[in-house]
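>>> Give me coordinates for this.
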Amino acid sequence: MSKISIVAAVADNYAIGKSNKLPWYLPADLKHFKEITIGHTVLMGKRTFESLPNGPLPYRKNIVLTSMLSDGVEEGYYESDSIEDALQLCENECHIFIIGGGAVYKQTMDIANSLYITWVHADFQADAFFPSIDFNVWKETERQDFEPDEKNLFAYSFVKYEKI
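From the prediction side, this is the model:
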């Protein structure tokens, strides 16, 4: 069975997006995201996919959840109309990363084995939120804390959680 991980950048108030964009710009988080997901499968909702500035993420198998199926394979990504069917497309993959958005995170929290959360230490206005994390179910296993700098204007932490 594949390992399923959720990757998200989440504000202290659980905000993850506004108008289909991240409410902040943290280059260190973008680099961290790339390092974690490169060479693996990424699974995302249609709006998350549409928010990618350059289309499918390179060097990753991209699967997009959508109720309006087309033939995206020629465009460098796969489509699925359910989490279950999407996971069938990944049955030979050893690690699958769920990368958003809010509804997809909510649907996959129960099946995920681990969470890679970049906590952005600020509150933001948002229209998309990460589901609450039940810390009776998730145990913190790794943490790196960072102060703001000239490129990353907010304090942030890279935290990994494993399901207990």
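>>> Could you use CA atoms for every contact and neighbour count after this?
Noted.
>>> Tell me how far Ala126 lies from Leu115.
Distance of Ala126 to Leu115, computed by Cα to Cα, to the nearest Å: 21 Å.
>>> Touching, Phe158 and Thr141? I think so.
No: the pair formed by Phe158 and Thr141 falls short of the contact definition of Cα atoms under 8 Å, at 10.9 Å.
>>> Alongside the first, I'd like the structure of this one:
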Amino acid sequence: MLAALWAEDLQGIIGKDQTLPWHLPNDLKYFKEMTIGKTIVMGRTTFEGMGSRPLPNRQTIVLTRNPDYQAEGVTVMHSVDDVLAYAKTKEEPTMIIGGAVVFQDFLPYYDLLYRTVIEEKFSGDTYFPSLEWQDWELVSSIPGVTDEQNVYSHRFETYRRK
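Next up is the predicted model:
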């Protein structure tokens, strides 16, 4: 099973200059809860933007076209097919976490979508790819708590492919 996990603003922006354009601790907590103990897949640029180190208590796959790329503590794969074959061996969903090119490459294969919608408009340079929303069923939409630490209204949505 394959799932995408991302946060976006009202314009579909997911990044700016290889980082998140917002600070939202609730979403970071959600990300951790959704990925702990699971396999996460990201592109090389996303991995390097996170400091080139794997996240604790997760199996990390870095997807790159560079056949010579190596990084400590991660599994390097070179094709969508490699990741799909690996995901079929797992009971838990394999979580695709970015960036935009990797999200795009896996669009036909997602079974689940986990999207955080931040009810603001930010400046950014990276967008989540367009989805055919009629192919997806909203399973849940849970409002996030807004407080001094989490100043942006947000919600956590789960979709299942129809």
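>>> More neighbours: which of Ala126 and Leu115 of structure 1?
Ranked by neighbour count (other Cα atoms under 10 Å), Ala126 of structure 1 and Leu115 place Leu115 first, with 23 against 18.
>>> which SS state does the aligned partner of Asp110 of structure 1 in structure 2 fall under?
Taking TM-score structural alignment as the alignment basis, one finds that Asp110 of structure 1 is matched in structure 2 by Pro108. Classification of Pro108 of structure 2 by DSSP: H, G, I helix; E, B strand; the rest coil places it in helix.
>>> element containing Val64 of structure 1?
Of the helices and strands defined by DSSP states H and E, Val64 of structure 1 is found in strand 61-65.
>>> Whichever helix or strand comes after that strand aligns to what range in structure 2?
For strand 61-65 of structure 1, the succeeding helix or strand toward the C-terminus, using DSSP H and E, is strand 78-80. Counting by TM-score structural alignment, strand 78-80 of structure 1 lines up with residues 75-77 of structure 2.
>>> so how far does that stretch sit from its counterpart in structure 1?
Between stretch 75-77 of structure 2 and the aligned residues of structure 1, the post-superposition mean distance stands at 1.0 Å (mean Cα distance after the TM-score superposition for structure 1).
>>> what comes into contact with that stretch?
Counting by Cα atoms under 8 Å, 6 or more residues apart in numbering, stretch 75-77 of structure 2 makes contact with 59-64, 69-70, 83, all of which sit outside it.
>>> Could you identify the buried members of the residues you listed?
When burial is judged by neighbour count using 16 or more other Cα atoms under 10 Å, the buried members of the contacts of stretch 75-77 of structure 2 are 59-64, 83.
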